[in-house]
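Visitor: only geometry, no sequence info:
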């Protein structure tokens, strides 16, 4: 049998309302894929109390191999770490159980995966608001850009075209280990992705929104009281240990600025910025930060505002 080219990790917890649509989109993304190429879906049912597992088992896959496991972790970091140990693909990617892939998209990307030339392929996300069914077709891939290690690190740390999610990215499996999947409950994928980016020798950015990302109330992206954002401190500390080259520091500083700003804005001023974060923000060279072309204007404005009132919180 031809080697498995791609392992798609799907973590499912009480996803009965979405999982069939998710799996159908994976089938659609592989439409007309040559039979010699094998794609597997590593589907992990984590402590679901609804009909998620039943729907997974009853789904009749057409274009991929379905491998199903049930665990009781109640933790997405642990689920993805476990799933990684089950992957046999040359590359891995992640598909969240309430999201979808664009029709024909993986078929179009497959040649790049089969070549094995790229350690990492990154694509932007198409954000969908609400619970409606989501469907999209990709007819061609746009603006493909090759990146060396330095370019990939800078591109990723800007957090503009792509963010820290594992979704929308295809990572060469041999460049990761189980230790690169931290067992934390949110934002864990930023650490995994950071390892993959820093490890890459040759990366590819494809400016086609093939991943349909559903933003819903209750998700990490809707952290209204700010309680989840405080966990980002640990993530940024780990990222600072991963990206050690001097040219990465200004963009890491920008992420610390964003974190401090988010702590205040998401909590309505109710949460206090931890002293360690305040110290990091105070130590940033303001002039160099403002002059750096790789730092987004919104982060520069945020630093100025933070500096003005930093002693008040």
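Guide: Arrived safely. Predicted, not measured: the structure shown is a model, and the values here were computed from it.

Visitor: for the rest of this, base every contact and every neighbour count on C-alpha atoms.
Guide: OK.

Visitor: where exactly do the helices run in the stretch 201-313 of the chain?
Guide: Here the stretch 201-313 of the chain has its helices, by DSSP state H, counting those that start in this stretch, at 232-242, 249-267, 275-282, 286-291, 297-309.

Visitor: between these, which gets nearest to residue 118?
Guide: Taking C-alpha to C-alpha, helix 232-242 is the member of these nearest to residue 118, at 20.1 Å.

Visitor: by contact count, what packs against the closest one?
Guide: When contacts are defined as 3 or more C-alpha pairs under 8 Å, 6 or more residues apart in numbering; DSSP states H and E, helix 232-242 sits against helix 188-199, helix 249-267.

Visitor: please produce CSV containing the ones you listed, extended by distance to residue 176.
Guide: Formatted as CSV, the helices and strands packed on helix 232-242 follow (distance: least, C-alpha to C-alpha, whole Å):
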stretch, distance to residue 176
helix 188-199, 7
helix 249-267, 22
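
Visitor: which of the ones you listed sits most buried?
Guide: Across those, averaging neighbours per residue (mean count of other C-alpha atoms under 10 Å) puts helix 188-199 on top, at a mean of 23.

Visitor: hmm, who's touching it?
Guide: By C-alpha atoms under 8 Å, 6 or more residues apart in numbering, the surrounding residues in contact with helix 188-199 are 77, 119-120, 149, 152-153, 156, 164-166, 171, 175-176, 180-182, 235, 238-239, 242-243.

Visitor: again, but for stretch 270-282
Guide: 226, 233, 253, 256, 257, 260, 263, 264, 303, 307, 310, 313.

Visitor: enumerate every residue touching the second one.
Guide: In this case it means residue 233. By C-alpha under 8 Å, 6+ apart, the contact list for residue 233 reads 259, 277.

Visitor: show me what contacts the residue nearest the centre of the chain?
Guide: Closest to where the C-alpha atoms of the chain average out (C-alpha atoms, centre = their mean) is residue 165, at 1.3 Å. By C-alpha under 8 Å, 6+ apart, the residues touching residue 165 are 187, 189, 190, 193.

Visitor: and the third one, how far from residue 286?
Guide: Relative to residue 286, residue 190 is positioned 26 Å away (criterion: C-alpha to C-alpha, to the nearest Å).

Visitor: now the second one
Guide: Here the distance between residue 189 and residue 286 works out to 30 Å (C-alpha to C-alpha).

Visitor: strands along the protein, start to end?
Guide: In the chain, the segments counted as strands under DSSP state E are 4-12, 38-46, 65-71, 91-94, 100-101, 120-122, 125-129, 144-148, 169-172, 202-206, 211-215.

Visitor: go through those strands and pick out the most buried.
Guide: With neighbours defined as mean count of other C-alpha under 10 Å, those peak in mean count at strand 100-101, which reaches a mean of 30.

Visitor: determine the set of other helices and strands touching that strand.
Guide: Secondary-structure packing of strand 100-101 (3+ C-alpha pairs under 8 Å, 6+ apart): helix 19-29, strand 211-215.

Visitor: can you list contacts of it?
Guide: For strand 100-101, contacts defined as C-alpha under 8 Å, 6+ apart pick out 21-23, 25-26, 28-29, 95, 134-136, 210-213.

Visitor: now for those residues: which two are most distant?
Guide: Comparing all pairs in the contacts of strand 100-101 by C-alpha to C-alpha, the longest separation belongs to 28 and 213, at 16.2 Å.

Visitor: next, the one to line up against it:
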């Protein structure tokens, strides 16, 4: 049994998967298993994985039909044997000390997970950036209620810049068949988490490709994001989270909602949009009874009646509105 299980969904990344695998094999920490889930790739990605597995018995390759990253990660979780779990995307790669540093912080500690900084590699190298984390310890509620709502480049939603105690993920799985699967997963993850330690080390290199999933989302995929954000709002009400944070998430919801309204869906998709419209109206009414500023309460009247119109107005006058909201 390995100390650390590294789970990597692999799909159509023949250009990058070798570097990804090599970055794991070259870790200074060597007590790991590498689980590669070939998610029905039609290029040479699966074959490349098999070639590496033939040379190193710490590598397990599982070939599946194409079902998406969520299903692939779930397959990896079902096969993982390590005391600690990490994730990596097939087109990303690690600093050689990543597993060692994260393991050093989490082993024999009270932390449920440890989080590190990462470098975003964009198509134009001049646009590359890191988040600039500060070392600190937080709890799951603080992350879900506050930190996820700050500008953080997805830091608290992504799964591949963290190491997790196995017990934290024991009863968690990614929602099969959903887009924005990390949003759903993180909702439950932080409800299950106590102490979380953050270190400033830049240990992961994440490629933001022009062809990446986030950059090529179909409009109908945003219907799943609507569901994930509604789930988060339900959690906020259930656990009596801050009304100002509830308001923030409601505002976040207006962006994908407006995209879906403009798409003029029919059938089931149209019903999902209308269900979200009703949900927005209900949340707006509930927030009206909370301790919010006069400006926010006034905006809720318009949001409840005309949510997509309110969003278009807000975008047009964003710089002025931010001073008040």
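Guide: Nice, thanks for sending it over. Just so you know, these numbers come straight off a predicted model, no measurement behind them.

Visitor: quick TM-score on the pair, please.
Guide: Once superposed, chain against chain, the TM-score is 0.77 (TM-score structural alignment, normalised by the length of structure 1); 291 aligned residues with a C-alpha RMSD of 3.7 Å.

Visitor: that older thread, so which of the helices of the stretch 201-313 of structure 1 is nearest residue 49 of structure 1?
Guide: Minimum separation from residue 49 of structure 1 across the helices of the stretch 201-313 of structure 1 (C-alpha to C-alpha) falls at helix 232-242, 29.0 Å.

Visitor: quick check: the closest one compared with structure 2, mean distance?
Guide: On superposition with structure 2, the mean distance recorded for helix 232-242 of structure 1 (mean C-alpha distance after the TM-score superposition for structure 1) is 2.9 Å.

Visitor: thinking again about what came up before, make a ChimeraX selection of the buried ones in the contacts of helix 188-199 of structure 1.
Guide: Entered in ChimeraX, the line below selects the buried ones among the contacts of helix 188-199 of structure 1, by 16 or more other C-alpha atoms under 10 Å:
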select :77,119,120,149,152,153,156,164,165,166,171,176,180,181,182,235,239,242,243
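
Visitor: thinking again about what came up before, now the residue nearest to the centre of structure 1: how far from residue 267 of structure 1?
Guide: 23 Å.

Visitor: what do you get for residue 241 of structure 1?
Guide: Taking C-alpha to C-alpha as the measure, residue 241 of structure 1 falls 28 Å from residue 267 of structure 1.

Visitor: can you list the strands of structure 1 in JSON lines and add distance to residue 111 of structure 1?
Guide: Below are the strands of structure 1 laid out as JSON lines (distance: least, C-alpha to C-alpha, whole Å):
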{"stretch": "strand 4-12", "distance to residue 111 of structure 1": "10"}
{"stretch": "strand 38-46", "distance to residue 111 of structure 1": "13"}
{"stretch": "strand 65-71", "distance to residue 111 of structure 1": "19"}
{"stretch": "strand 91-94", "distance to residue 111 of structure 1": "12"}
{"stretch": "strand 100-101", "distance to residue 111 of structure 1": "18"}
{"stretch": "strand 120-122", "distance to residue 111 of structure 1": "12"}
{"stretch": "strand 125-129", "distance to residue 111 of structure 1": "21"}
{"stretch": "strand 144-148", "distance to residue 111 of structure 1": "13"}
{"stretch": "strand 169-172", "distance to residue 111 of structure 1": "13"}
{"stretch": "strand 202-206", "distance to residue 111 of structure 1": "13"}
{"stretch": "strand 211-215", "distance to residue 111 of structure 1": "18"}
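
Visitor: and the corresponding residue of structure 2 for residue 56 of structure 1, how many neighbours?
Guide: Here residue 56 of structure 1 is matched to residue 49 in structure 2, going by TM-score structural alignment. Counted with other C-alpha atoms under 10 Å, the neighbours of residue 49 of structure 2 add up to 24.

Visitor: leaving out chain neighbours, which residue sits closest to residue 49 of structure 2?
Guide: The shortest distance from residue 49 of structure 2 to any non-neighbouring residue, by C-alpha to C-alpha, 6 or more residues apart in numbering, is to residue 61 (6.6 Å).

Visitor: what residues are up against that neighbour?
Guide: Counting by C-alpha under 8 Å, 6+ apart, residue 61 of structure 2 has contacts 35, 36, 37, 38, 49, 50, 53.

Visitor: quick one: what's aligned to it in structure 1?
Guide: Using TM-score structural alignment, the partner of residue 61 of structure 2 in structure 1 is residue 68.

Visitor: repeat for residue 203 of structure 2
Guide: Aligning on TM-score structural alignment places residue 203 of structure 2 opposite residue 210 in structure 1.

Visitor: which one is that match nearest to, not counting chain neighbours?
Guide: Residue nearest to residue 210 of structure 1 in three dimensions, not counting chain neighbours: residue 102, with 4.9 Å by C-alpha to C-alpha, 6+ apart.

Visitor: list the contacts of that neighbour.
Guide: Taking C-alpha under 8 Å, 6+ apart as the criterion, residue 102 of structure 1 is in contact with 25, 28, 29, 135, 136, 137, 138, 210, 211, 212.

Visitor: and the equivalent of the first one over in structure 2, how many residues sit next to it?
Guide: Correspondence of residue 25 of structure 1 to structure 2, assessed by TM-score structural alignment: residue 23. In terms of burial, residue 23 of structure 2 registers 18 neighbours under the definition other C-alpha under 10 Å.

Visitor: and residue 23 of structure 2, how close does it get to residue 192 of structure 2?
Guide: The value you get for residue 23 of structure 2 to residue 192 of structure 2, if C-alpha to C-alpha is used, is 30 Å.

Visitor: repeat that for residue 124 of structure 2.
Guide: Residue 124 of structure 2 is 38 Å from residue 192 of structure 2, by C-alpha to C-alpha.

Visitor: over to residue 267 of structure 2?
Guide: From residue 267 of structure 2 to residue 192 of structure 2 the distance is 36 Å (C-alpha to C-alpha).

Visitor: ditto for residue 284 of structure 2
Guide: Counting by C-alpha to C-alpha, the gap from residue 284 of structure 2 to residue 192 of structure 2 is 28 Å.

Visitor: and for residue 227 of structure 2?
Guide: Between residue 227 of structure 2 and residue 192 of structure 2 the distance, using C-alpha to C-alpha, works out to 20 Å.

Visitor: tell me the contacts of residue 138 of structure 2?
Guide: Applying C-alpha under 8 Å, 6+ apart to residue 138 of structure 2 gives the contacts 195, 196, 197, 198.

Visitor: which of those map to contacts in structure 1?
Guide: Conservation of the contacts of residue 138 of structure 2 in structure 1, assessed by both residues aligned by TM-score structural alignment, their matches' C-alpha atoms under 8 Å: retained contacts are 195, 196, 197, 198.

Visitor: which two of the residues you listed have the greatest separation?
Guide: Within those, 195 and 198 form the most distant pair, 10.1 Å apart (C-alpha to C-alpha).

Visitor: which residues do the two both contact?
Guide: Counting by C-alpha under 8 Å, 6+ apart, the shared contacts of residue 195 of structure 2 and residue 198 are 137, 138.
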